[in-house]
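In: Turn this into a model:
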Amino acid sequence: MRAASIGLLLGLLAVTPAAAYDANDPANCNGIGWDDARPLTVAKVSGQARINFVKSPYDDDFKAAGCPAMTDACRKKAYLVSDDLVLVGKTSGEFTCVSYQAPRARSQSWTTGWLPSAALTKVAPMAAPAPADWIGSWEHPGGGLTIRTAGGGRLRIEGDQVVPAGRDLHNGSLGATAEPKGGVVAFVDDGTTPFERPNAGDECRVRLQRVGPSLLVEDNNDCGGAGVSFTGLYHRK
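Out: Purely as a prediction, here's the structure:
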């Protein structure tokens, strides 16, 4: 089977005493996270036809204490294949914590886990994208972005994201004007607040990069309702 969602993990956490789970344990892979100082990076799976995810200690009902490790006991059934793209998080020994989403997924379903660092090749972003490299309509599971010129070298970014929540929907929206700098478009809320200013709390902070044919978007999870995030690799319509 290909990489599945992390619903099983969430179910385990719901029935396990909180004291048994340490989110700060460096051996646990909890996803990519947000860093005000550093943009996300992307890596490509390479070297083998199939690369299995590796367990964290909380897997197997918190009975995988010796993981991550290159052992059969730590190998998950879920796997990726050569040329799959992942978002890169922290490292632990010879492993890298990654988040993966199928490029044509219909919903925001992510697989998060350890992969051997040796099986990953960093994908460099465009160093100096031209205006035409940004402009267009970009798709992502649950929503998308539209980017157009706004004059003076600036771009106008607008987007919406919707996440089903039982019988309800959680949504978020972006509407900002910002100027690319060093190959990155970074903005806070509507773009009038300098991104370099320290986070004042409850701000929607967003970064965009062009990586290969994709648009890499990341946010700090404060751009919409509960569970709403614009983070991911977008594809032109």
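In: C-alpha only now, for contacts and for neighbours.
Out: Fine.
In: Tell me where the protein has helices.
Out: Using DSSP state H, the helices of the chain run over 7-15, 59-62, 131-134.
In: which non-adjacent residue is nearest Asp202?
Out: Excluding its sequence neighbours, the residue lying closest to Asp202 (CA to CA, 6 or more residues apart in numbering) is Asp222, at 6.1 Å.
In: Check the gap between the one you found and Ala127 for me.
Out: As judged by CA to CA, to the nearest Å, Asp222 and Ala127 stand 28 Å apart.
In: Who has more neighbours out of the two?
Out: Asp222 (19 against 12; other CA atoms under 10 Å).
In: which ones are touching the more buried one?
Out: Under the criterion of CA atoms under 8 Å, 6 or more residues apart in numbering, the neighbours of Asp222 are 202-205, 229.
In: Also Gly232?
Out: For Gly232, the contact set (CA under 8 Å, 6+ apart) comprises 87, 101, 140, 216-218.
In: I'd like those residues as a markdown table, with distance to Val15 and neighbour count appended.
Out: Shown next, in a markdown table, are these (distance: CA to CA, whole Å; neighbours: other CA atoms under 10 Å):
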| residue | distance to Val15 | neighbour count |
| --- | --- | --- |
| Leu87 | 29 | 22 |
| Gln101 | 26 | 22 |
| His140 | 32 | 25 |
| Leu216 | 35 | 24 |
| Val217 | 33 | 22 |
| Glu218 | 31 | 22 |
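In: Quick check: the farthest pair among these?
Out: Leu87 and His140 (14.7 Å; CA to CA).
In: how close does the closest residue to Gly47 other than its chain neighbours sit to Ser82?
Out: When the adjacent residues along the chain are set aside, Gly47 lies closest to Ala119, with 5.8 Å between them (CA to CA, 6+ apart). Distance of Ala119 to Ser82, given as CA to CA: 9 Å.
In: Please generate a structure for the following sequence too, so the two can be compared:
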Amino acid sequence: MQRLLSVLVLFSGAVYAIEPYTCRNGAFPGYEGIKPARIVAGEGEKVHAREDSVGCPEDDRCLRKGYLINGDKVLVTPAVDGWVCTYYFGKKSDYTGWIPESRIQMLPYSGHPEIKRWTGRWRPISIYRGNKAADFINITRTVRNRLQVDGYTYWDGGKNSYGETVIHYGGVSASGKPKGNNLTVKEGDEESACTVRLRLINNLLVVNDNSQCGGMNVRFQSIYQKTHR
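Out: As a prediction, the model looks like this:
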């Protein structure tokens, strides 16, 4: 199935349009105002997402083949000019794109989840960067409702010009105390600290970092689900 993403506005006098390339799968975890929602559509109706390139999402050429149906659960960012950047994931793939605001119904979520909702082993559900089987985040409860976050991630750069496999690694091990459904942890000194932000939205963990948590191109920048593996 599919997924969806975020929004910015470009003002030009009295005319404004959605800035291109602002509803992207890889960038979605870093967007502000992410909330849960569902798709609203008629019986058998297909709601096609739209590209985020120049002139989109208004132009009909922006229509994608992929579509969502009534009741599909998504994550969304705040609407801009009648469009919502939406993220969807299914069993085999994930997807981002623009959806008309009229097709989105917001869903409730806890702004102050219980500590036990955070704890456990989490793995990224996004597959856009290839095999993520080794990536994980472990969250455990310590004292006074603080949470210990231990995570591992990597970037697979394929083969270089010499035929050598290029893999860069990264990780974080730090603790913090949630503020509502947000948790920020830092490892290292202030100037070069690895900073990871985690947002718990129902059963999903939205994670992004400051690009200081490992080698080149290594990021904690995914949507995670709790797992027993």
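In: Tell me who's in contact with the residue nearest the centre of the second structure.
Out: With distances taken as CA atoms, centre = their mean, the residue of the second structure nearest its centroid is Pro29 (2.9 Å). Taking CA under 8 Å, 6+ apart, we find Pro29 of the second structure in contact with 206-208, 221-223.
In: Would you check which pair of those residues lies furthest apart?
Out: Most distant of the contacts of Pro29 of the second structure, by CA to CA, are Asn208 and Ile223, 8.8 Å apart.
In: Near Leu10 of the second structure, how many other residues are there?
Out: Neighbours around Leu10 of the second structure, by other CA under 10 Å: 11.
In: From Asp81 of the second structure, how far out is it?
Out: In terms of CA to CA, Leu10 of the second structure sits 11 Å off from Asp81 of the second structure.
In: what is in contact with these two at once?
Out: 17-18.
In: ok, back up a step: joint contacts of Ala119 and Ser82 of the first structure?
Out: 45-48, 51.
In: Strands - which of these land there?
Out: 45, 51 (DSSP state E).
In: Whichever of the shared contacts of Ala119 and Ser82 of the first structure end up buried, select them in ChimeraX.
Out: Selection of buried members from these for ChimeraX, criterion 16 or more other CA atoms under 10 Å:
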select :45,46,51
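In: Let's have the shared contacts of Ala119 and Ser82 of the first structure in JSON lines, adding distance to Ile135 of the first structure.
Out: What follows is these, written out as JSON lines (distance: CA to CA, whole Å):
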{"residue": "Val45", "distance to Ile135 of the first structure": "28"}
{"residue": "Ser46", "distance to Ile135 of the first structure": "30"}
{"residue": "Gly47", "distance to Ile135 of the first structure": "34"}
{"residue": "Gln48", "distance to Ile135 of the first structure": "35"}
{"residue": "Ile51", "distance to Ile135 of the first structure": "35"}
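In: Just give the closest residue to the corresponding residue of the second structure for Leu80 of the first structure, not the sequence neighbours.
Out: Matched by TM-score structural alignment, Leu80 of the first structure corresponds to Leu68 in the second structure. Leaving aside its sequence neighbours, Leu68 of the second structure sits nearest to Val47 (CA to CA, 6+ apart; 5.0 Å).
In: Can you find the partner of the one you found in the first structure?
Out: Using TM-score structural alignment, Val47 of the second structure sits opposite Ile51 in the first structure.
In: again, but for Arg144 of the second structure
Out: Using TM-score structural alignment, Arg144 of the second structure lines up with Gly152 in the first structure.
In: can you check Thr184 of the second structure too?
Out: Match for Thr184 of the second structure (TM-score structural alignment): Ala186.
In: what's the closest residue in space to that match that isn't next to it in sequence in contact with, if anything?
Out: Closest residue to Ala186 of the first structure apart from its sequence neighbours, by CA to CA, 6+ apart: Arg207 at 4.3 Å. By CA under 8 Å, 6+ apart, the residues touching Arg207 of the first structure are 39, 184-187, 217-219.
In: redo that, cut-off 7 Å
Out: 184-187, 217-219 (CA atoms under 7 Å, 6 or more residues apart in numbering).
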